[in-house]
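Novice: Here you go, sequence then predicted model.
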Amino acid sequence: MPFLLPLLLQAYDPEIEAVMNRSRKQKQEAQAAVAATTAPAAAASVPAREDGRIPVPEKFAAPFQACLDQAMASPDAGVAFAQKWRIEGGSFYARHCMGFAYARAERWTPAIVAFEQAAEEAERGGEMAQGARLWAQAGNAALAGGDAAKARTDFDAALARGLPDGFEKGEVHLDRARALVALGDMAAARDSLDVALTQAPRDPLGWLLSATLARRSGEMSLAQAHIARAVQLSPDDASVALEEGNVAILTNHEDVARSAWQRAVRLSPDSPAGKAAADNLTRLPADKPVG
């Protein structure tokens, strides 16, 4: 089938761009918002929940939420609130909010600095779990800013803090794998993805990235198995549908590829994944007439 080579060459870039950057800004917002949950004990003594977030002690919860609200309304206002609160004794939670506010403004360099300073301050106070979370936030800011090497360093710092097994460790390994892919270290990326799939098996992004990496490496049986799992977990995601089609066409299942790409276009026609799927469809032979 002569269209296969150009299809493979063109499909990767928009597709991986959509996957690698999917919902990262929203993820940071969700992490910070969930972190504002109150708890009567110090954060270090409270086990992480399934989402990997550790409740904020009651002393800091209300001003932290107020700071987040300011940052959501206006990043500059959030930075100003955080700076004032830090002087008044906001501890690393103030620096955390400052990093969040800078990230909201997509000012990645000061966001990285704020998250790293928050991590160091948390560790000085014995809050190692919180420190690990903040190193991971710094890594995501670095990755969003295009500094994959810095991101890898920060993710390694998060993992070195001894995160317990579970969702949070899996998410850090997943993010570390994204940095390693950007750095071209596919073997190390595979190692981190394998850990992520074990630690956070219900996150469809892990299975999607694993399938994409396997396809790029020519491991088509693995790609088929992992994209099937991603489809099961997230059937309405255009990036998942796009990759399902990419794997199908390379394993000689043209009908499955056509259906998957059509689904990607229906789900999100204006997204990079939807546009890549639409372009792939133009490379397929026309449907044979019925009858």
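Specialist: Okay, I see it. All values derive from a computational prediction rather than experimental measurement.

Novice: can we go C-alpha only for contacts and neighbour counts from here?
Specialist: Noted.

Novice: how about the strands in the stretch 151-291 of the chain?
Specialist: Shown for the stretch 151-291 of the chain, no strands are assigned by DSSP state E, counting those that start in this stretch.

Novice: Could you verify my assumption that residue 117 touches residue 97?
Specialist: No - with contact defined as CA atoms under 8 Å, residue 117 does not count as touching residue 97 (11.6 Å).

Novice: more neighbours, these two?
Specialist: More neighbours surround residue 97 than the other of residue 117 and residue 97, with 32 against 20 (other CA atoms under 10 Å).

Novice: Next up, the contacts around the more buried one.
Specialist: By CA atoms under 8 Å, 6 or more residues apart in numbering, the contact set of residue 97 is 32, 64, 67-68, 71, 78-79, 82.

Novice: so which of those residues would you say is closest to residue 128?
Specialist: Among the contacts of residue 97, residue 32 lies closest to residue 128 (CA to CA), at 17.4 Å.

Novice: hold the first one in mind and look at this next one:
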Amino acid sequence: MILLLAALTAQAAAPVPTTPAAQLDACLAQARSDPAGAEQAARMLGRAGEACRGAALAGQDDYAGAATAFTAAARNAEVAHEARAADYWAQAGNAWLAAGDAAKARAALDAALAAGTLTDLKRGEAYLDRARALVATGDIKAARVDLDLATRDAADDPLAWLLSATLARRMGDLPRAKLDIAQALRRSADDASVQLEAGNIAAAAGDAAGAQAAWKEAARLAPDAPAGRSAANALTQFAGDAAK
């Protein structure tokens, strides 16, 4: 009974967010574990809750809805001269990428980076996402510039190095591709997508043994994922050698 009363007292004493900023932060925290509940809480906040609604919808795989909400949050923040505007534009861009709309993603990420307030990792991730949008819309040269910036500002993100290596291979720059995939492998050797690309680069360089080893690892790591299945399919070209 004493323990129960203590718990109830602690709950009663927990501070209730009162300012709009505190309410938004509480809603965003809820979105990580209870996106459906956070969506309802966001509606109660009105215009101030658009960012939380975006996070809640993303947590429910409604990426187009999330992108629309983040866009509204970014515009509201710009009107209010809030520093979070660039973050919301970046989140809108990421959500548009997940929704498969590269053109809208690029526009949102242009706005995020133009604000000049993103720094370090956040800026690097925005460059990375914009590079993905640029590749999808066929602007390879601009994507190369953004990936160079992404590997500078988000150097610990293996995805930045993976995409940089992939783009270098597609552009025929195998020395750069080898350097960048080595960085990706240093950070995430247990990622089937990284091993798949390592095999692709080795194959492009004429290194059959290296390609086979990397593809086998990708297939082992994720046999049922797209990267693992692609690696297994690539390995079929060596079936004749194994039979000899």
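Specialist: It's in. Because the structure is predicted, anything quoted here is derived from the model rather than measured.

Novice: what TM-score do we get after superposing?
Specialist: After superposition, the two chains reach a TM-score (TM-score structural alignment, normalised by the length of the second structure) of 0.85; 226 aligned residues with a CA RMSD of 2.1 Å.

Novice: So what touches the helix or strand that residue 13 of the first structure is a member of?
Specialist: Using DSSP states H and E, residue 13 of the first structure falls within helix 4-20. Here helix 4-20 of the first structure makes contact (CA under 8 Å, 6+ apart) with 178, 205, 209, 239, 242-243, 246, 249-250, 271-273, 276-277, 280, 283.

Novice: still on that earlier bit, the contacts of residue 97 of the first structure: which two are farthest apart?
Specialist: Across the contacts of residue 97 of the first structure (CA to CA), the longest gap, 14.5 Å, separates 32 and 79.

Novice: okay, the two: which has more neighbours?
Specialist: Using other CA under 10 Å, the more surrounded residue of residue 32 of the first structure and residue 79 is residue 79, with 23 against 19.

Novice: Tell me which residue of the second structure lines up with that one.
Specialist: Residue 79 of the first structure maps onto residue 39 in the second structure, with residues paired by TM-score structural alignment.

Novice: List the contacts of its match.
Specialist: Per CA under 8 Å, 6+ apart, neighbours of residue 39 of the second structure: 31, 52-53, 56-57.

Novice: Helices - which of those residues land there?
Specialist: Among the contacts of residue 39 of the second structure, DSSP state H puts 31, 52-53, 56-57 in helices.

Novice: got these as JSON lines, with distance to residue 181 of the second structure columns?
Specialist: JSON lines is the format used below for those (distance: CA to CA, whole Å):
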{"residue": "31", "distance to residue 181 of the second structure": "34"}
{"residue": "52", "distance to residue 181 of the second structure": "36"}
{"residue": "53", "distance to residue 181 of the second structure": "37"}
{"residue": "56", "distance to residue 181 of the second structure": "34"}
{"residue": "57", "distance to residue 181 of the second structure": "34"}
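
Novice: quick revisit: tell me which of the contacts of residue 97 of the first structure is nearest to residue 157 of the first structure?
Specialist: Using CA to CA, residue 32 comes nearest to residue 157 of the first structure of these, at 19.7 Å.

Novice: which secondary structure element contains the closest one?
Specialist: helix 24-35.

Novice: Give the aligned range of that helix in the second structure.
Specialist: By TM-score structural alignment, helix 24-35 of the first structure lines up with nothing in the second structure.

Novice: Which other helices and strands does that helix contact?
Specialist: If you count contacts as 3 or more CA pairs under 8 Å, 6 or more residues apart in numbering; DSSP states H and E, helix 24-35 of the first structure packs onto helix 58-73, helix 91-104, helix 128-144.

Novice: Turn these into JSON lines, including distance to residue 25 of the first structure.
Specialist: Below are these laid out as JSON lines (distance: least, CA to CA, whole Å):
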{"stretch": "helix 58-73", "distance to residue 25 of the first structure": "12"}
{"stretch": "helix 91-104", "distance to residue 25 of the first structure": "7"}
{"stretch": "helix 128-144", "distance to residue 25 of the first structure": "9"}
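
Novice: Could you check those and tell me which one is nearest residue 267 of the first structure?
Specialist: helix 128-144 (25.0 Å).

Novice: neighbouring contacts of the closest one?
Specialist: Contacts with helix 128-144 of the first structure, where a contact means CA under 8 Å, 6+ apart, come from 21, 24, 28, 43-44, 54, 96, 103, 108-109, 111-116, 118-123, 148, 150-155, 157-159, 161, 163, 172, 175, 179.

Novice: what angle separates it from helix 4-20?
Specialist: Orientation of helix 128-144 of the first structure against helix 4-20 (axes from the mean of the first three to the mean of the last three CA atoms, to 10 degrees) gives an angle of 140 degrees.

Novice: Give the closest residue to the counterpart of residue 121 of the second structure in the first structure in space, chain neighbours not counted.
Specialist: Under the alignment (TM-score structural alignment), residue 121 of the second structure pairs with residue 167 of the first structure. Nearest residue to residue 167 of the first structure in three dimensions, chain neighbours excluded: residue 200, at 4.7 Å (CA to CA, 6 or more residues apart in numbering).

Novice: Against residue 111 of the second structure, how distant is the equivalent of the one you found over in the second structure?
Specialist: When the second structure is aligned by TM-score structural alignment, residue 200 of the first structure is paired with residue 154. To residue 111 of the second structure, residue 154 of the second structure is 19 Å away according to CA to CA, to the nearest Å.

Novice: Of the two, give the one with the bigger neighbour count.
Specialist: residue 154 (22 against 19).

Novice: The more buried one reaches residue 120, doesn't it?
Specialist: Yes - under the criterion of CA under 8 Å, residue 154 of the second structure makes contact with residue 120 at 7.0 Å.

Novice: ok, back up a step: which of the contacts of residue 39 of the second structure still touch in the first structure?
Specialist: Compared against the first structure with both residues aligned by TM-score structural alignment, their matches' CA atoms under 8 Å, these retain 52-53, 56-57.
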